[in-house]
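K.L.:
Fold the stuff below for me.
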Amino acid sequence: MNRPTKAVVLAAGLGRRLGLDTAKPLLTVAGKPILIRTLENLAAAGVREAVLVVGYLADEVRTAVGESFAGMDVSYIESDAYRTTNNAYSLWLAHKHLDQDVYLIEGDVVFDGELLGALVEAEGDVITAVAPFRPTMNGTVVTLGRDGTVGEMLLPAQQGPELDLAATFKTVNVHLLRERYLREEFVPALEALIADGGHGAYYELVIADTVTAGRFPVRGVDCGAVRWYEVDDLTDHGAAEYLFSASDDRLTMLENLHGGYWRYDLVDHRLLYNLYFPPSELVDELARDFRDALVHYPMGHQALQRLLGAVVRQPSERLVVANGASELIKILGGLLGRVALVVPGFNEYEAVFDEANIHRIHLPAPAFTMDAALVAEEARKAGVAAVIITSPNNPTSMAVPRADLVDLARRLADHDIRLVVDESFVDFCAPGHSLEPDLAELTGLTVVKSMSKVYGIGGLRLGYLLSADLDFVAAVRAALPIWNVNGFAECFLRLLPRYRDAFTASCARVRDDRDAMAALLATLPGVDVYPPDANYVMVRLPEGASALDVVRRTFADHGILIKDCGGKSMPDGDRYLRLSCRTPDENAALTAALAVVLAERPAPMATGAP
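P.N.:
Sure thing, here's the model as predicted:
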């Protein structure tokens, strides 16, 4: 098929949702303005004339592009009503240029040049780029027949709640329109739309009518394998930056986000999940309460404590409910004074205390097991007010035997030293590990727990502190704001007691998957696997291997995100990985990817005489 030599680019947008002080088409993605990338792609595809419909900061666009660009003649049509109209009006302003085969492109779409080639190779007079719908997308969607013919084109206003978007394709907003279609149908219909007052309409309405009429079949070309993104808001901009950046830059971006990885095309073995909870029935109940939870204030501490007490079966006066364990850890940093931190452990504890108030008690490598007598004696000599330990440990995934923790609590109590045990992962252990039932008998014991990990609700942010020392509980509670837990978390706590059995079953499934994952990882040559008790597995890589390099290559080559232990207070941290357990298939894929990465690493240099 003939390659178009003309393109019309709609570049009049304001970018209100982006909060821009520059023209939206000049927004930079991966170091290059969207419009400049588009024009480069058009020039490479053989286009010799580019028509830009501009509006907001039109002079800025003219200055950036000029009257010619990469061998193309560039002309401009300025919209006089870009603040109050939509793209149908912008395109109508350029209707005299719709006189031959043309690429029609919206100025907020960043894409690779292969996309234009895919359109040229398709048969037909009306060809539109599409991609399989994903949850982060919005806008016009189509259904496709087996031959790629569009069956329906549905603008957002036509997408009712009954529409299964997973079965649709999102329009990329890059089209190839042939001269015959433009002359016989598209331009007359566009002129009629504007004449009928459709200044606020979208030109997709015309193509949708073409689909319905059937005289010109509309061909959808699946461009899901080509990089592209439509940038409407800041979330879109972040996703586009990620998509068009180099692998190491992507990894850095993700590490700086600390979450939200579900929006990106990767498998997340870094953050820690219970993929089997909450069940869909609980989620549906939360959805029914969505509006009330959104618009009304949540309850205060006392009522929340009662709700949580019903879940964990503890007197409410012993509880502090928090916006995740991190909120509690921050408060402990201001209350406990000088502390002994048993390391390696959760880094957040090291972050909240002044370095001068931290005494680190190192679990001996490479076993990382705890001796209660040695820890108690070192804490006594260091003159600390509290000892903090994570069990199961993060990152080792190994739980301290319950009897050893009881022994430690009693030894510390003899010296009036508080023991804080972070049990955020204890539900993934075999039953009977938690110290919560012994709270009243163990003077000075405090339990901290994140609910986000075990209950699979990282987005809700729930955690709690539990102690029989009611004065200490009151001091922690006094450091919290009145409304520290949101309405959705409150609703979750109300519903949770009904799903106790489902939660117990979900933890058992995670244990099974985790143990199978550990067995798979143990088949990797030279890799030592630590016996896991949490929902992740720590491994030690072969001598000379760099965990950071393995993280980079596993992400770059396999799209799998994992965590190295280089930032942990442990010797040779860059030789260890912490691997989150996911589904059996994903765990198998991770193991296979690690096998490839480790096999391809450079062999260690030989030493000694030849």
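
K.L.:
only C-alpha atoms for contact and neighbour calcs from this point on.
P.N.:
Will do.

K.L.:
Number of residues surrounding the nearest residue to residue 62 once chain neighbours are set aside?
P.N.:
Distances taken as CA to CA, 6 or more residues apart in numbering put residue 76 closest to residue 62, at 8.0 Å, once the chain neighbours are dropped. Neighbours of residue 76 under the rule other CA atoms under 10 Å: 20.

K.L.:
In three-state terms, label residue 76 for me.
P.N.:
Taken by DSSP: H, G, I helix; E, B strand; the rest coil, the conformation at residue 76 corresponds to strand.

K.L.:
Tally up the residues packed near the residue lying closest to residue 254 once chain neighbours are set aside, please.
P.N.:
Ranked by CA to CA, 6+ apart and with sequence neighbours excluded, the top spatial neighbour of residue 254 is residue 261, at 7.1 Å. For residue 261, the tally of surrounding residues (other CA under 10 Å) stands at 16.

K.L.:
same thing with residue 282?
P.N.:
Residues contacting residue 282 under the criterion other CA under 10 Å number 15.

K.L.:
Surely it is in contact with residue 493?
P.N.:
No. Applying CA atoms under 8 Å, one finds residue 282 not in contact with residue 493, separated by 10.9 Å.

K.L.:
you'd agree the residue nearest to residue 254 is up against residue 272?
P.N.:
No. Residue 261 is beyond contact range of residue 272, at 11.8 Å (criterion: CA under 8 Å).

K.L.:
same for the longest strand seen in the chain, what does it pack against?
P.N.:
Secondary structure of the chain read by DSSP state E shows that its longest strand is strand 169-177. Secondary-structure packing of strand 169-177 (3 or more CA pairs under 8 Å, 6 or more residues apart in numbering; DSSP states H and E): strand 102-106, helix 114-121, strand 126-132, strand 141-144, strand 228-230.

K.L.:
so which of those comes closest to residue 580?
P.N.:
If you check each of those against residue 580 by CA to CA, strand 126-132 wins as the nearest, at 28.3 Å.

K.L.:
May I see the buried residues of that closest one?
P.N.:
Neighbour-count burial for strand 126-132, counted by 16 or more other CA atoms under 10 Å, picks out 126-132.

K.L.:
got the contact list for it?
P.N.:
Here strand 126-132 makes contact (CA atoms under 8 Å, 6 or more residues apart in numbering) with 115, 119, 166-178, 181, 216-224.

K.L.:
How about stretch 330-349?
P.N.:
326, 329, 350, 352-353, 356-363, 379, 382-390, 393-395, 476, 479, 568-570.

K.L.:
7 Å instead, please
P.N.:
With CA atoms under 7 Å, 6 or more residues apart in numbering as the test, stretch 330-349 has contacts from 329, 352-353, 357-363, 379, 384-390, 393-395, 476, 479, 568-570.

K.L.:
Distance from the chain centre to it, please.
P.N.:
On the basis of CA atoms, centre = their mean, to the nearest Å, stretch 330-349 sits 28 Å off its chain's mean C-alpha point.

K.L.:
Now the second one, please; I'll put the structures next to each other:
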Amino acid sequence: MQAIILAAGMGKRLKELTKDATKCMVKVDGVTLIERALTQLDGLGLSRIVIVVGYEGKKLMDYIGTLSIKTPTIYVDNQIYYKTNNIYSLYMAKDYLTEEDTLLLESDLIFEKAVLEKLVNDPYPSLALVAKYESWMDGTVVTLDEEDNILDFIGKKSFRFSDVDKYYKTVNIYKFGKEFSNSHYVPFLEAYCKALGNNEYYEQVLKVITLLDTPVIKGLRLDGELWYEIDDEQDLDIAESLFAEGKEKLKKISGRYGGYWRYPHLKDFCYLVNPFYPGEKLVDELKASFTELLTNYPSGMEVNSLVAAKYFGLKKEQVCVGNGAAELIKLLMEMVPGKLGTVYPTFEEYPNRKKDELEVFTPGNRDFTYTADELMEYFGEKDIAILVLINPDNPSGSYIPRKDVLRMAEWAERKKIRFVLDESFVDFADGDMEENSLLCQDVLNRYPALFVVKSISKSYGVPGLRLGVIAGGDTAFISRMKKQAAIWNINSFGEYYMQIAEKYKGDYSRAMEQFKEVRSRYLAALGDIPHLRPVPSQANYVMCELMDGFDSGRLAAVLLEKYNLLIKDLSAKRGFGNRQYIRLAVKRPKENEQLLEALKTELSGPVR
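P.N.:
Just a heads-up that it's a prediction; the model follows:
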């Protein structure tokens, strides 16, 4: 068996990175694509590797000459690479195709060793590696029958998003049996080039072959094996995180702060959303209005304040809507001068806006719990202008009951301190949701120094819409906030969601009840895992202390690399000292079980 690599293209979409070098010389985590591919091929015992070069061909050949590759390497030069496509590059290597079984691959791919091994070890002679289609993918897709025969190669013109459940993306790695190349592929390749020219893709020949009555090439489905195609700088950025290792991989993926639909096998236990809401009917209603929402401007701030106020039973003058709670937190911290009182460890979006003006209370217990009386006693002697309470707190899940929060609001009025209550997670707390919340018109009117912040993303499970609200009885201050925000600070999808959300309050309540049952079982199961101490939580996450020398950063890296599970390593958060803590989101039972099993495996043995 031999390999043929197509490496003649210019890679223009990688811009400066391919200005003086071919695309396969671009590095991912310090190693060029071509070195990775050749090293993996070199371990397969092939008779030779044929490389079709073109753009910066001499530079590529010279570079390959510096690598320690034992397999004989042959070059084919496509001198008219600038006006042909990859069908012509393969045409130039057609004589090699007819001589041996062949692994055919493109040079802009990065893949793990298991990908090639899967293809080589499969006994079927002619195969196209395929992966289940994901929303981020681009290029040729195929459909398969029950026996993995390729029914059709589907290009951009015939692609239908309504059929994506049936589609598989070609990985652009193939195995062509010698007989298949002689009887089918090469004759059709010659005829196709003669009839339609050289500015086409070699997959077009396969598309024609699949129209024959007798299937001669099958699809081989990948099952989680890692690969990526690098066409542009964004692809390169994602590949850097996919193929990094250990803590470096954790750093790169965590540093993206979301966008994890580009990582279809990743289970995200780091970011915090409601796993049971929204329901299918609400989503279907959003889908039904998609085109209208996409092609129309949203309303301005005043209208959206009215929509949000209606849902929470407030006056529009009391409410400001934000592009997520993060926008409102930024505005609030900028508009209130003076020192900020906060608790450590906590959600750091607030203190990060007041880094040089902080008064910090740190609970003196391993669960990092605290009471209203402790906070009032501590901050009563401090010169602060604003006090923030995250309730339940993040990451500890610590919770102060409503009656005690009201005492704090009254205390803040007497002290002339602005009191910010962030209750983004309060709906997850035990008890009646409406009774737990301070988003009430009479409460806000009674305590003008009180401001209530709520992230719609977290409790309502719609982080992609970027919605948050702040409400307060100081309507003059709220009015100033609205003027500081952009008039179109939320999009039409967010506005429409708020408009229809009231119809689904019953579904939301039922989802929360279901969630609380799952959390209870989750907490109990975490308590059975050795070297792990879960902290009781009233939120949609559980903070856990690692015991007996286990390291939170190492555990997070291992869970990501071995199991595709992303958790929050809390070692970088302020307030923990030298203790090791992690935070685990609560998800649906099947996903929770995956994490629990991984934790049992990694924490059952001695410290590693």
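
K.L.:
TM-score of the superposed pair?
P.N.:
The TM-score (TM-score structural alignment, normalised by the length of the second structure) is 0.90; 596 aligned residues with a CA RMSD of 2.6 Å.

K.L.:
Which of the helices and strands packed on strand 169-177 of the first structure sits closest to residue 7 of the first structure?
P.N.:
strand 102-106 (4.5 Å).

K.L.:
Contacts for that closest one, please.
P.N.:
Strand 102-106 of the first structure is contacted from outside by 4, 6-11, 173-178, using CA under 7 Å, 6+ apart.

K.L.:
Buried subset of these, written for PyMOL?
P.N.:
In PyMOL, this line selects whichever of the contacts of strand 102-106 of the first structure come out buried by 16+ other CA under 10 Å:
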select buried, resi 4+6+7+8+9+10+11+173+174+175+176+177+178
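
K.L.:
Tell me the one of the contacts of strand 102-106 of the first structure nearest residue 286 of the first structure?
P.N.:
Lowest distance from residue 286 of the first structure to the contacts of strand 102-106 of the first structure (CA to CA) belongs to residue 173, with 35.4 Å.

K.L.:
Could you verify my assumption that residue 533 of the first structure touches residue 399?
P.N.:
Yes. In this structure residue 533 of the first structure lies within contact range of residue 399 using CA atoms under 7 Å: 6.0 Å.

K.L.:
joint contacts of the two?
P.N.:
With contacts defined as CA under 7 Å, 6+ apart, the residues shared by residue 533 of the first structure and residue 399 are residue 392.

K.L.:
what number of residues lie near residue 215 of the second structure?
P.N.:
If you count neighbours by other CA under 10 Å, residue 215 of the second structure ends up with 13.

K.L.:
now swap in residue 389 of the first structure and tell me
P.N.:
Based on other CA under 10 Å, the number of other residues close to residue 389 of the first structure is 25.

K.L.:
check contacts around it.
P.N.:
If you count contacts by CA under 7 Å, 6+ apart, residue 389 of the first structure has them with 341-342, 420-422.

K.L.:
Now render these as CSV, adding distance to residue 289 of the first structure, neighbour count and secondary structure.
P.N.:
Converted to CSV, those look like this (distance: CA to CA, whole Å; neighbours: other CA atoms under 10 Å; DSSP: H, G, I helix; E, B strand; the rest coil):
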residue, distance to residue 289 of the first structure, neighbour count, secondary structure
341, 41, 24, strand
342, 42, 21, strand
420, 36, 22, strand
421, 35, 23, strand
422, 32, 24, strand
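
K.L.:
Against residue 246 of the first structure, how distant is the residue nearest to residue 254 of the first structure?
P.N.:
Distance of residue 261 of the first structure to residue 246 of the first structure, computed by CA to CA, to the nearest Å: 17 Å.

K.L.:
just residue 487 of the first structure next, same as before
P.N.:
Distance from residue 487 of the first structure to residue 246 of the first structure, by CA to CA: 40 Å.

K.L.:
Same drill for the two, tell me which one is more crowded.
P.N.:
residue 487 (21 against 12).

K.L.:
Which position in the second structure pairs with the more buried one?
P.N.:
If you follow residue 487 of the first structure across to the second structure using TM-score structural alignment, you land on residue 492.

K.L.:
got a list of what that match touches?
P.N.:
293, 297-298.

K.L.:
what residue lies at the spatial centre of the second structure?
P.N.:
With distances taken as CA atoms, centre = their mean, residue 260 lies nearest the centre of the second structure, 1.2 Å away.

K.L.:
coming back round to it: restricted to buried residues, select the contacts of stretch 330-349 of the first structure in ChimeraX.
P.N.:
Listed next is the ChimeraX selection for buried residues among the contacts of stretch 330-349 of the first structure, using 16+ other CA under 10 Å:
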select :329,352,353,357,358,359,360,361,362,363,379,384,385,386,387,388,389,390,393,394,395,476,568,569,570
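
K.L.:
Next step: the contacts of stretch 330-349 of the first structure restricted to strands.
P.N.:
358-362, 386-390.

K.L.:
Considering those, which is situated nearest to residue 145 of the first structure?
P.N.:
residue 390 (55.2 Å).

K.L.:
quick one: that closest one and residue 447 of the first structure, what's the gap?
P.N.:
Distance from residue 390 of the first structure to residue 447 of the first structure, by CA to CA: 10 Å.

K.L.:
what residues are shared contacts of these two?
P.N.:
The contact lists of residue 390 of the first structure and residue 447 share 421-423, where a contact means CA under 7 Å, 6+ apart.

K.L.:
Export the residues you listed to TSV and append columns for distance to residue 87 of the first structure.
P.N.:
Formatted as TSV, those follow (distance: CA to CA, whole Å):
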residue	distance to residue 87 of the first structure
421	59
422	55
423	55
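
K.L.:
which one of those is nearest residue 27 of the first structure?
P.N.:
Using CA to CA, those come closest to residue 27 of the first structure at residue 422, 45.1 Å.

K.L.:
thought that closest one was touching residue 392?
P.N.:
No. Counting by CA under 7 Å, residue 422 of the first structure does not reach residue 392; the two are 8.1 Å apart.

K.L.:
For the second structure, which helix extends over the most residues?
P.N.:
The helix spanning the most residues in the second structure, taking DSSP state H as the definition, is helix 505-527.

K.L.:
Now do that one: everything it contacts.
P.N.:
276-277, 428, 533-534, 586, 589, 596.

K.L.:
Which stretch of the first structure lines up against that helix?
P.N.:
Against the first structure, helix 505-527 of the second structure falls on residues 500-522 (TM-score structural alignment).

K.L.:
Please identify the buried residues of that stretch?
P.N.:
Here stretch 500-522 of the first structure shows 502-503, 506-511, 513-518, 520-522 as buried, counting by 16+ other CA under 10 Å.

K.L.:
Same check on stretch 262-280 of the first structure?
P.N.:
Residues of stretch 262-280 of the first structure classed as buried: 267-278 (neighbour count, 16+ other CA under 10 Å).
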